[in-house]
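*Asks:* Predicted model, plus sequence, below.
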Amino acid sequence: MTHWHSDSRQLSAGSHDHQLARLAACGIVLALLDAALPSPLPGIKPGLANIVTLYALATLGWHAAVWVSLLRIAGAGLLLGSLFTPGFWLSLAGGGGALLLLAAAQLLPARCFSVVSRSLLAAGGHLAGQLLLARGWLIPHDGVWLLLPPLLTAATVTGLANGLFTLKLLESAKDET
């Protein structure tokens, strides 16, 4: 945990802060990779950075997942030159939607959700957040809903793939300890 030293007035970072920073940095790198990949349709991306959020949720808990997600969105926005552009707000809305569904899942017994099912929830929440913002602000026309079938298909496929990758990552980390 971050804390102040009363005698020197310096802010020091603890091991938890270092873990969050490392995960956020990994998320930023994955977000940059995502941005570089060609897209067959606007909005269809693998969402690789979500792997880091899921990993943070599974290993460090809910608050860490929120911090990693928000730091990743802000950091990628800065590095891509898209901070406070419509793309940034879409990313934030998607991240917020994913976090809302993950928060709801946290309220239910853990045995109800695997890493893969949480990933699918997050992918659906991400899509919902982005589409609602796009419909309400960027494309105020009901035609935006015509994108739902291909986007939902892509969210399901990428959510499943990211969840399986996160599961393997967690198993690998568990084997190392």
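*Replies:* Okay, I see it.

*Asks:* contacts, neighbours, all on C-alpha from now
*Replies:* Noted.

*Asks:* For the residue nearest to residue 83 when sequence neighbours are not counted, grab the count of nearby residues.
*Replies:* Once flanking residues are discounted, residue 83 sits nearest to residue 77: 4.4 Å by CA to CA, 6 or more residues apart in numbering. By other CA atoms under 10 Å, 22 other residues sit near residue 77.

*Asks:* and the comparison structure, right after this:
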Amino acid sequence: MLLSTTREDHLVAWLAALAIAIHVLESALPSPIPGVKPGLANVITVLALVMFGWRVAAWVSLLRVLAGSLLTGTFLSPTFLLSLSGAAASLAALLVAHALVGQRLSPLGLCVLAAMAHMLGQFAIAYALIIPHPALLNLLPVLLSAALLFGLVTGTMAARIYRQHPAVST
């Protein structure tokens, strides 16, 4: 039996492969604070959202987390759980923002929102399941500051790419 694929399937596969490659390369970067990474693969997710819609962005994000964890050897580990919770929180925030304001929120704004939501999602799971200690709350301002900084960086990248390649129809 031959499975038929659509143009959207090919688009998701291509974008997910790009996001997975970035995710794997980024996992090799040293981090001064555990769990703090630039989130460069988020650029692909946000561009998928603004250029191709919510469904493509959700598939790209979820496939990145799943395949990225398989390739880095973290599948079903606490790292995977944190990555998945961050991606889910980020996708939820992007869905709400996109539904409420649509294209009026720029790729820069979406990346900042996604980075902050991602960090909050990871922090909530870390606090609830991994380190349920009140002292962990002292890290939250540092983590959210890092998320804001990296959200601005990835958002600037996404905005620049989007200006060069505006909306493309699927």
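*Replies:* Thanks, I have the structure now. Since we're looking at a predicted model, the values are computed, not measured.

*Asks:* what helix or strand does the residue nearest to residue 83 of structure 1 sit in?
*Replies:* Secondary-structure assignment from DSSP states H and E places residue 77 of structure 1 in helix 62-80.

*Asks:* so where is that helix in structure 2?
*Replies:* Alignment note (TM-score structural alignment): helix 62-80 of structure 1 is matched to residues 54-72 of structure 2.

*Asks:* Okay, buried residues for that stretch please.
*Replies:* Neighbour-count burial for stretch 54-72 of structure 2 flags 54, 56-69 (criterion: 16 or more other CA atoms under 10 Å).

*Asks:* which one among these gets closest to residue 137 of structure 2?
*Replies:* residue 65 (25.7 Å; CA to CA).

*Asks:* What distance do you get for that closest one to residue 19 of structure 2?
*Replies:* 9 Å (CA to CA, to the nearest Å).

*Asks:* Strands along structure 1, start to end?
*Replies:* In structure 1, the strands defined using DSSP state E lie at 3-5, 10-12.

*Asks:* how many neighbours does residue 138 of structure 2 have?
*Replies:* Residue 138 of structure 2: 9 neighbours (other CA under 10 Å).

*Asks:* again but with residue 104 of structure 2, I slipped
*Replies:* So residue 104 of structure 2, with other CA under 10 Å, has 10 neighbours.

*Asks:* if we can go back for a sec, packing partners of the helix holding residue 77 of structure 1?
*Replies:* helix 15-36, helix 49-60, helix 86-106 (3 or more CA pairs under 8 Å, 6 or more residues apart in numbering; DSSP states H and E).

*Asks:* Residue 121 of structure 1: which of those helices is closest?
*Replies:* Per CA to CA, nearest to residue 121 of structure 1 of the helices and strands packed on helix 62-80 of structure 1: helix 86-106, 6.2 Å.
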